[in-house]
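Chemist: Predicted model follows, preceded by the sequence.
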Amino acid sequence: MTTTEPAARDRAAPPPVTLAGSVPVWARIAALSFGGPAGQIAVMHRVLVEEKRWISENRFLHALNFCTLLPGPEAQQLATYVGWLMHGTRGGLLAGGLFVLPGLLAIMALSWIYVLYGEAGPVAGLFFGLKAAVLAIVLEAVQRIGRRALRGPAMTGLAAAAFAALFFLDVPFPVVVVAAGIVGFLGGRAGHPAFRPGGGHAAAAGNGSYLFGDDAGPRERASWRSMLLTLAVWAAVWLAPVAALLLVLGPDDVFSRIAVFFSKMAMVTFGGAYAALAYVAQAAVEQYGWMKPGEMLDGLGMAETTPGPLIMVTQFVGFLAAYRAPGALSPLAAGTLGGLLTTWVTFAPCFLWIFVGAPFVERLRGNAALAGALSAITAAVVGVILNLAVWFSLHTLFREVRPLAFGPLRLDVPVPASLDPWALVLALAAIVAVFRFRAGMIPVLGACAAAGVGLRLAGAI
C-alpha cells in the first residue's frame, strides 16, 4: 500500500490555481532567476512541471521552442506564455512582468552606484574582476549551446558561417540570423534529415496529472479578429512612446535614439540574450559611442549577478547613454529615464509576440518547417556567441585594439604590448574553475570580484 499510494497521488491532477494564487509562485521563480536563460528555464521547469505540475513536459517544450524562435529573452517569454496558457492575458502580464521586476530594480540601483562610485578603488576593482568571470561564462555558453545544437556537419557549418560572417566580414547580425532561419525553414520543409528536431520527446507519463496536459487547450482561442485587436493594442503600448519622443524631441535626441535603437533590437535579436548582446555591444560601442567596450562587460557582470533576464543589461546601456547626454535634466534623472525607456521598448514587444502568436502556435506542434528554422537559428547562434566571446576577450585582455580592413575583411586586432597580465590571470583562473572544476556561476563571479577588489586595494591594477 505504501508503494502504490504515492503513485496514485502523482497521477491525480493538482487543484485549480487562481490568478491570485499563482502570484507567490511567479514571484518565487522571479527571485530565483539567476544564471542566464539556461538556469532560468531550469528553474521554471522544476517548479512548473515537476513541483506544481501546472503544465506537462511536452507542453513546456512546445512553448520553449516557440519562445526560442522569437526575438528577445526566451526565458521571460516562456514565463509569459505559461502565464497566458493558464490565466489568459492577465496571467501572461503577471508572470512576464514579475519575471522582469527584480532585475529592473537591481540594475537601476547598480547603475547609480556605477556612475557615482565606479572610479573608486573597491568598485573599480569589483568590475575588473567581474569582466574576467563574464568571459569564462560566455565561453561556457558557447560550449553548452554548441553541444545541444551542433548535431552534424550541416549545423556545424551554419555556426562556422555565422561566426565568419560576423567576425571577418562585418555582416549585420540580423542578416545572419534571418538567413539561417530561411535555410532551416526550407530544409525542414523539404524533409532534409539535418534539419529535423534532435530526437523526439515521448508523451509525458501521467498526462492527466497536470493542469495543462498534452490535450488541454488554452483559455484563449485563436481567431483573426482577436489577433488583430491584440496586435493593435500592444503595438500602441510599445510604439506610442517612441512616436511621441520622435515628434517632441526629434530623431537626434538621445532618448529618441534609445527608443528607436532598442525597438529595432527587439525585432531582430533572435537566439537569446548572448546573441542580442553581440548586436547591442557592436552598436552601443562602435556606432553610437554610448559606452566603452569594458563598460559593456561591466553591465553584463551586473546582469549575471542579479535575478532576471540577462538582456536587462540593455537598461544599463540606456542609462549610460542618457546620463552622458542629459540635456536639460540632471544626469541621474536622465540616466534613470533612459534606463526605464530602454526596458519598456525591450520588453513590451515580448508581450506582443506571445499574446499575438501563442494562440496560433498552439495549433502548430510538430511543424517540420518551424522545427527546421529553430534548429538552424540555434546553430547560427553558436557562431554569434563565439563572436561575442572573441570580442569580449580582445577588449578584456588587451588595453588597445585596432581595426584592420583588407578587401572585404574587417576585424579587430589586439596590440600585443597592451596585454593586461592581471586580466589574463583572472580570466584563465575563471576558465579553469568553470571548465575543469565545474564551479557554479555565482561562486566564480564572487571569487573574481573579490580578487579584483583585492588587486585594486593592493595597487596592482
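Modeler: Cool, got the structure.
Chemist: Going by C-alpha atoms from here, please, whenever you check contacts or count neighbours.
Modeler: OK.
Chemist: Make sure I have this right: Ala7 is in a helix.
Modeler: Yes: the assignment for Ala7, made by DSSP: H, G, I helix; E, B strand; the rest coil, places it in a helix.
Chemist: what's around it, how many residues?
Modeler: For Ala7, the neighbour count with other C-alpha atoms under 10 Å is 11.
Chemist: what about it, distance to Val242?
Modeler: 54 Å (C-alpha to C-alpha, to the nearest Å).
Chemist: Please apply the same query to Ala179.
Modeler: From Ala179 to Val242 the distance is 28 Å (C-alpha to C-alpha).
Chemist: Which of those two has more residues huddled nearby?
Modeler: Val242 (20 against 17).
Chemist: okay, pairing it with this:
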Amino acid sequence: MNNSALGRLGELAKLFFKLGVIGFGGPAAHIAMMESEVVKRRQWLTREHFLDLIGATNLIPGPNSTEMAIHVGYIYAGWLGLMVSGVCFILPAVLITAGLAWFYVTYGTMPQVAPLLYGIKPAVLGIILDALWRLGKKAVKTRKLLIIALGVVALLLLLRLNEAIALLIGGILGMIWLRGGDNDKSSHERANLLMAGLTTGATLSAKAAVGTSIATTSGVNAPLWQLGWFFLKVGSVLFGSGYLLVAYLQGGLVQDYAWLTQQQLLDAIAIGQFTPGPVLSTATFIGYIIAGIPGAVVATVGIFLPSFVFVAALNPLVPRLRASSWTSAFIDSVNVSAVALMVVVTLQLGAATLTVPEFPFMDFLAVAIAIVSAVLAIRFQFNAAWLVVGAAAIGWVASRLGYSQ
C-alpha cells in the first residue's frame, strides 16, 4: 500500500472518529455534520452525490448515518476505506457505551450527564438547520420536486407513515410525474424498479421471520451464538430510524427471551439517547448486561455487520441508476423526500427540546442556544465540534447556577 492510500485511510479514521465522539442528536445531526465535513470543507463529494447517497441509504435497512459514513469511506479509499470509516464512526459510541455498561453493572446506576445534554440538544438543532439549508437548495431543483417534498411531509406528519415507505412512495410517484411523458422503458430500468420492490418485500418477510423465530425460544440463559443471531437479524431488517430498535428489544429480549427486565431495557434506551454516535450502540450495553464483554462484542458485531454488507452491494449501483433518465428521476424524488424527512425529524426534535409542559411553554435558554448555533453555523460556518462543546459548557454552567429546565 502506497503512502497516498495510507494517508487517505488516516484522514478517514481521524474524521470519523471525531464525528463519532461529537455525534449527538441522532442520524439527522450526524448526516448534517458529515455533509459539513466531506462536502463543504474537504470537498470529497459533490453535494449532488452526497444527496444521492442519502436517498439510497434511506431505502435500505440499517442505521442511516453509519451507512453514510461507510459510503463516504468506500468512495474516498475503496474497500479499506469502507471498513475504516464505518468502524471509526461506530467505535467511540461502542467504547463509551461499554464503559457505561460496566459502571451500571458494578454500581447499579448511571452517571449524571443531563446538564451537558441540556446544552447540546438545542445546538444540534442549529447544526441540522445548517445542513437542511444547503441540502434543500440543491435537492429542490424544480417546483415539482418542492410539491413532492411537501407531499412526503404530509405523509409523515398526518398519516404517520413509516419513513422508508414514505420515501419509496415519494420516489415512485415523483418518477412517474417527472418522466411520465417518456415511453422508453428498457428492461434494465424495469429491473431496477423490480429490485426495489423485491427488496422491500424481502424486508417485510424478514421482519415477520424475526418475530416468529423468537416466539419459539425461551429460557433465561443467553448462548453467545443466539445473542449474536438475534442482533444480526435485527440489523438486517431495521428500516428507518434507529429508535425503532426499541420495539424489537421489547418484544424479543424482554417478553420472549426474558433476558432483560423492563427496567434494564429502559436504562439501555436512556444510554443510547445520551451517548454520541449511532443509537444502535444500545446493543453494546445490552450485550454486556446479558453476557459480559463477549456478549457486548457479539451484539455489536451482529447489529452493525449488515450495514457494511448492504453499502458494499449498493454503492456501485448508485452512479448507474443516476445514468438512466427514469431512475435518475426516481433518485431526485427520493433525495427531496429525504430532505423532507429531515425537516420532519427536525420539527419533532425542536418540539421535544425547546418546549416545556408549563407556562410559558418555551425554554428560552434552549431557544437562544438553538438560534445562536444556527447563525454561527450558517452565517459564520462554525465547526460543529465547537458548537457541541460550547453548548455543553453552557448547559453545565446553567445547571451550576440553578437554572431549572
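Modeler: Okay, I see it. Owing to the predicted nature of the structure, the values given are computational and were not obtained by experimental measurement.
Chemist: so what's Ala392 of structure 2 up against?
Modeler: Shown in contact with Ala392 of structure 2 (C-alpha atoms under 8 Å, 6 or more residues apart in numbering): 115-120.
Chemist: got it, and Leu352 of structure 1?
Modeler: With contact taken as C-alpha under 8 Å, 6+ apart, Leu352 of structure 1 is in contact with 230-231, 234-235.
Chemist: Which residue of structure 2 is paired with it in the alignment?
Modeler: Using TM-score structural alignment, the equivalent of Leu352 of structure 1 in structure 2 is Ala313.
Chemist: so where does that match fall, helix or strand?
Modeler: For Ala313 of structure 2, the host element (DSSP states H and E) is helix 282-314.
Chemist: try Ala56 of structure 2
Modeler: helix 47-57.
Chemist: That helix: what's the following helix or strand?
Modeler: In the C-terminal direction, the helix or strand that comes right after helix 47-57 of structure 2 (DSSP H and E) is helix 64-107.
Chemist: now the helices for the stretch 301-405 of structure 2?
Modeler: 317-323, 325-354, 364-378, 384-400 (DSSP state H, counting those that start in this stretch).
Chemist: among those, which is nearest Leu129 of structure 2?
Modeler: Closest to Leu129 of structure 2 of those, according to C-alpha to C-alpha: helix 364-378, at 6.4 Å.
Chemist: how close does the equivalent of Ile70 of structure 2 over in structure 1 get to Leu245 of structure 1?
Modeler: Aligned by TM-score structural alignment, Ile70 of structure 2 pairs with Gln76 of structure 1. Noted for Gln76 of structure 1: a distance of 27 Å to Leu245 of structure 1, by C-alpha to C-alpha.
Chemist: ok, those two, which is more surrounded?
Modeler: Legend: neighbour count by other C-alpha under 10 Å for Gln76 of structure 1 and Leu245, higher for Gln76 (27 against 19).
Chemist: how far away is the nearest residue to the more buried one once chain neighbours are set aside from Trp26 of structure 1?
Modeler: Distance criterion C-alpha to C-alpha, 6 or more residues apart in numbering; nearest residue to Gln76 of structure 1, sequence neighbours excluded, is Gly96 at 5.7 Å. Distance of Gly96 of structure 1 to Trp26 of structure 1, given as C-alpha to C-alpha: 9 Å.
Chemist: Kindly report the same for Ile182 of structure 1.
Modeler: 35 Å.
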